[in-house]
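Student: Please work out how this folds:
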Amino acid sequence: MSIDAVLARLDADLPAATERLFELLRIPSISTDPAYAPDCRKAAEWLVADLKSMGVGAGLRETPGHPMVVGHVDGDGPHVLFYGHYDVQPVDPLELWDREPFDPELQDTEKGKVIRARGASDDKGQLMTFLEACRAYHAETGRMPCRITFFFEGEEESGSPSLVPFLEKNAEELRADVALICDTGLFDSRAPAIVTMLRGLLGEQITVKGPSKDLHSGMYGGPSRNPIRVLTKILGNLHDDQGRVTVPGFYDGVPELDPEMKAQWDALGFDHSAFLGDVGLSEPAGERDRTALEMIWSRPTGEINGIWGGYTGAGFKTVLPAEAHAKVSFRLVGDQDPHAIRESFRAWVQEQLPPDCTAEFHGHGNSQASVMATSHPAFEQARTALSEEWPEPAAYVGSGGSIPVAGHFKKILGTDAMLIGFAKDDDALHSPNEKYDLESFHRGARSWARILDAFDWS
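Tutor: The predicted structure is shown next:
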């Protein structure tokens, strides 16, 4: 069977496919708000029915939170696990939306047609690109291109509290040759990307305590310890003059970028001036001997995300605070151990405390980085297939953010993940007026059809 027949069906079926996506987008499946629990279940049930319409054996799986959707279909060749999430972010602030967030509309813009609705890009539109590819393949051939396990989560936007227990309990059922995750984006509007590196994340909240109560700065300023001064001095030591993190052992497990991968990134022509200029900046900070893309995709970071203490209200109050607080996060790469870094960071802070000051710490989660095994033949087959669909060839890229599910698949299922998505930087994810380009939806479905057709390894 020629893949051309499947692609032609996707072209002809685009209006109907768009309406199917609209049906799913009309369901306000906001996972963080208990008031929308019935809608989350409704979205899950909609997906089960859609999978069954393609001959997939699918059903709801209960969790302590929102249900999972799991479906299986037999086929020849490789076994792939496809993951997406059907829950969406809250819509606040509602007054900044140009239309009702759950009333999807196809709109004309200067850059082409877009689908406007909450969840259009993150992640319902992305999820449906894969389902539409499977639908077209099944309609043309009466079968799926390979063995597929469908796995849809309903709590991704609320921290995935049920995910790890569910994976551990059902590991044997969900294990596959390779996992496919459609929750990322294009490198630019013409070039698709396969994410092969995901940074891990470690969060810490610090409280430095000094005097037993807030003090009058006229009476105690000078001889008393000021926790804000202490904390800011410590945090000011977090980086050296070259932009490197100074926490002992922080760079243990940080690999150098493979020269072949670096050459591929350099060929992308990333314009760091435009990237920074869009947010009012001009010069790269961070490690001075690294390119901007290296810093975003393959290097670890330490950042101060918030700091507070004393009086911050209207007017002025000459107070020396009893305590000061900060939130610090670390993006991790390679084999960096988040637990070892947490302990080292806390010890590093403690060592810098002067007399009469103490520190308390509160951890805010941790996840290790994920590095995909691009030597698996699926990666190059997918890259070739993507390059045939888009104007520019596909590239292996990193991701500055963290997508924990990829690491969970590797750790719990022993399955490497391939992250392929079609979102764009201006999709306004998590923001008012979220959109998904119609081209992304259409080419995304065609891309998955090509990829599934190309998969062949033994």
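
Student: hey, let's count contacts and neighbours off CA atoms from now on
Tutor: OK.

Student: Tell me the secondary structure at Ala176.
Tutor: coil (DSSP: H, G, I helix; E, B strand; the rest coil).

Student: Check the one 4 residues further on too.
Tutor: The three-state assignment at Leu180 reads strand, by three-state DSSP.

Student: likewise Tyr436?
Tutor: strand.

Student: Helices of the stretch 51-200 of the chain, start to end?
Tutor: Under the criterion DSSP state H, counting those that start in this stretch, helices of the stretch 51-200 of the chain are mapped to 124-141, 163-169, 171-174.

Student: Flag every buried residue along stretch 421-438.
Tutor: Neighbour counts over stretch 421-438 (16 or more other CA atoms under 10 Å) mark 421-424, 427-438 as buried.

Student: ok, so of these, who is nearest Leu235?
Tutor: Leu235 lies nearest to His430 out of those, by CA to CA, at 30.1 Å.

Student: Excluding chain neighbours, what is closest to that closest one?
Tutor: For His430, ignoring the flanking residues on the chain, the nearest one in space by CA to CA, 6 or more residues apart in numbering is Gln89 at 5.9 Å.

Student: From Ala58, how far out is the one you found?
Tutor: 25 Å (CA to CA, to the nearest Å).

Student: which outside residues touch stretch 251-260?
Tutor: Defining contact as CA atoms under 8 Å, 6 or more residues apart in numbering, one finds that stretch 251-260 is touched by Ser298, Arg299, Pro300, Val333, Gly334, Asp335, Gln336, Asp337.

Student: Looking at the residues you listed, which are in helices?
Tutor: Among the contacts of stretch 251-260, none falls in helices (DSSP state H).

Student: Which of the helices or strands spans Asp50?
Tutor: Taking DSSP states H and E as the criterion, the element that holds Asp50 is helix 37-52.

Student: Can you tell me what sits against that helix?
Tutor: 24, 27-31, 57-60, 66-69, 71, 86-87, 131, 154.

Student: quick one: which of the residues you listed sit in strands?
Tutor: The strands, defined by DSSP state E, take in Gly57, Ala58, Gly59, Leu60, Met68, Val69, Gly71 from the contacts of helix 37-52.

Student: which element is the closest residue to Glu389 other than its chain neighbours on?
Tutor: Distances taken as CA to CA, 6+ apart place Ser447 nearest to Glu389, at 6.2 Å, with adjacent residues excluded. Using DSSP H and E, Ser447 falls within helix 438-454.

Student: Before we compare anything, build this one as well:
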Amino acid sequence: MTDRLDDVLAHIDADIGHSLERLFRLVEIESISTDPAYAGACLQAAEWLADALSGIGFEASVRPTPGHPMVVGHAGGDAGPHVLFYGHYDVQPVDPLELWNAPPFQPKVVTGPNGAKQIVGRGTSDDKGQLMTFVEACRAWKAVTGSLPVQVSILFEGEEESGGHNLVPFMEANKAELAADLAFVCDTGMWDATTPAVTTMLRGMVGEEIVVTAASRDLHSGMYGGAARNPIHVLCNILDGLRDETGRVTLPGFYDGVGEVPEATKAEWRGLGFDEAAFLGEVGLSVPAGEQGRSIIEKVWARPTCEVNGIWGGYTGKGFKTVIPSKAHAKVSFRLVDRQDPEAIRESFRAYVRAKLPADCSVEFIGHGGSPGVRLPADIPALVKTRAALTDEWGKPCVTIGSGGSIPVAGDFKSVLGLDALMVGFSLDDDRIHSPNEKYNLESYHRGIRSWARILAALSEGAR
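Tutor: Take a look at the predicted model:
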């Protein structure tokens, strides 16, 4: 079937105008998942996608959840692995509306400052444009050959932008139906506008909020200062001890399961031309923090961290109030990599805090979720074939990159369905996702469709 690839690519090129019109129809639906007022629009988007999949031969349907619905579709293929493709049809709110140059749900193509054609509108990059590249690649294979090179299942979510609370329960309840050989996630990007990438590393996360209580009420610092315990001092001492002078996290067992990045991967990263000074300079900094002796890329993509995200207590209003507060609060997050266990990290942190707590003080812990990190082996056949297909399309070697952030669904695919997830997307850093004037380069959309057509063909090779 791969001998028809050139015909499929030619069909994609000839049909790009209609492909763009279909994307516009989806973007026009105001599927803002976090606002209950848009529940009807979320359902409309799910129904639109199910109809689109059914129209190209998928067995597709809208599946209810306690929140916004899922869309599930299946289509048989000629050979190769069974692929499960994930995307999300919900979008972020558009506020502040006055900062948009055009109505956010009236997509159009404009010329950007660098002369590139851009599709503008909410969801064009995150994630409607991205998921539609895959749908349109399937459409092209079906139009030219009547079938797909590999067996494909599709899972579209409607709550990614509002917590995704129903995704894991849905996957657990439908394990048999969602069984596959590997997963693809399209919610990622390229290294730059001309260099394709597969994201093979994601950091997981553990979030913790702590409340330290000393006295039973706020105290006058003149009457009690020097005699009464100040919970802000206690909390600051606890937080300060979380990292040593070299930048390493001090929690017992914190680095269990953390491996070193292979030297071949480090060499590939060095070849990316990443400008560390510019990276920090853009935010007004110049001296790298964190673990000593490691590059910024390694720190952000492949090393675990501990950060204090907020701290407060006592009087914080205007003017001055001489008070020793009863309570002090902090929010702490840990970014995790490799095989670190989120719950083990959480328990180690809580044990550390309790051990550092003086007499007469108590602590309350409030958990804020946890997910493991993801790192794909560099030699799995699907990754090798995907990189080769992307290299063929873009004319530049496809690189493997990491992400300092977290995409929980990638870890969920592994923990719930036992699937490795390859993260392939075509967004760019300047796409302004979650911000006014979101855009998706027309080339990202067009060549994204072509890229998926090539990937599906590559996965089928050698499978017979």
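
Student: what residue of structure 2 matches up with the residue nearest to Glu389 of structure 1?
Tutor: Superposed on structure 2 with TM-score structural alignment, Ser447 of structure 1 falls opposite Ser451.

Student: Is that match in contact with Thr391, as I believe?
Tutor: No: using CA atoms under 8 Å, Ser451 of structure 2 is not in contact with Thr391, being 9.1 Å away.

Student: Between those two, which is the more surrounded one?
Tutor: Neighbour tally, Ser451 of structure 2 and Thr391, criterion other CA atoms under 10 Å: the higher count belongs to Ser451, 28 against 18.

Student: Any figure for the gap between the more buried one and Thr188 of structure 2?
Tutor: Using CA to CA, we find Ser451 of structure 2 at a distance of 14 Å from Thr188 of structure 2.

Student: And Ile32 of structure 2, by the same measure?
Tutor: For Ile32 of structure 2 relative to Thr188 of structure 2 (CA to CA), the value is 20 Å.

Student: what about those two, which has more around it?
Tutor: Using other CA under 10 Å, the more surrounded residue of Ile32 of structure 2 and Thr188 is Ile32, with 25 against 21.

Student: OK, contacts around the closest residue to Ala116 of structure 2 other than its chain neighbours?
Tutor: Excluding its sequence neighbours, the residue lying closest to Ala116 of structure 2 (CA to CA, 6+ apart) is Asn441, at 7.1 Å. Contact analysis of Asn441 of structure 2 by CA under 8 Å, 6+ apart lists Ala116, Lys117, Gln118, Ile119, Ser427, Asp431.

Student: any idea what Arg217 of structure 2 aligns with in structure 1?
Tutor: Alignment note (TM-score structural alignment): Arg217 of structure 2 maps to Lys213 of structure 1.

Student: okay, now the aligned residue in structure 2 for His325 of structure 1: neighbour count?
Tutor: Aligned by TM-score structural alignment, His325 of structure 1 pairs with His329 of structure 2. Using other CA under 10 Å, His329 of structure 2 has 19 neighbouring residues.

Student: Surely His329 of structure 2 touches Glu208?
Tutor: No: the criterion here is CA under 8 Å, and His329 of structure 2 misses it with Glu208 at 10.8 Å.

Student: what's near enough to touch the most centrally placed residue in structure 2?
Tutor: Residue closest to the average C-alpha location in structure 2 (CA atoms, centre = their mean): Ile407, at 3.2 Å. Contacts for Ile407 of structure 2 (CA under 8 Å, 6+ apart) come out as Leu202, Gly204.

Student: Residue in structure 1 paired with it?
Tutor: So, by TM-score structural alignment, Ile407 of structure 2 is matched to Ile403.

Student: From Asp92 of structure 1, how far out is Leu202 of structure 1?
Tutor: Distance from Leu202 of structure 1 to Asp92 of structure 1, counting by CA to CA: 27 Å.

Student: Comparing those two, which shows the higher neighbour count?
Tutor: Leu202 (21 against 12).

Student: That one matches what in structure 2?
Tutor: Per TM-score structural alignment, Leu202 of structure 1 is aligned with Val206.

Student: SS state for its match?
Tutor: strand.

Student: list the contacts for it?
Tutor: Val206 of structure 2 neighbours (CA under 8 Å, 6+ apart): Ser333, Phe334, Arg335, Leu336, Pro342, Ile345, Arg346, His368, Gly369, Gly370, Ser371.

Student: repeat for Leu280 of structure 2
Tutor: Contacts of Leu280 of structure 2 by CA under 8 Å, 6+ apart are Ser286, Val287, Pro288.

Student: if we go to 7 Å?
Tutor: With contact set as CA atoms under 7 Å, 6 or more residues apart in numbering, Leu280 of structure 2 has these partners: Ser286.

Student: can you check Tyr436 of structure 1 too?
Tutor: Val114, Ile115, Arg116, Ala120, Ser121, Ala423, Asp427.

Student: Okay, helices next: where are they in the stretch 201-350 of structure 2?
Tutor: Using DSSP H, counting those that start in this stretch, the helices of the stretch 201-350 of structure 2 run over 221-224, 231-240, 263-270, 276-281, 296-302, 342-356.

Student: Ok, which of those comes nearest Lys318 of structure 2?
Tutor: Lys318 of structure 2 lies closest to helix 221-224 among the helices of the stretch 201-350 of structure 2, at 17.9 Å (CA to CA).

Student: Give me the mean distance between that closest one and structure 1.
Tutor: Following the fit onto structure 1, the mean deviation recorded for helix 221-224 of structure 2 is 2.1 Å by mean CA distance after the TM-score superposition for structure 1.
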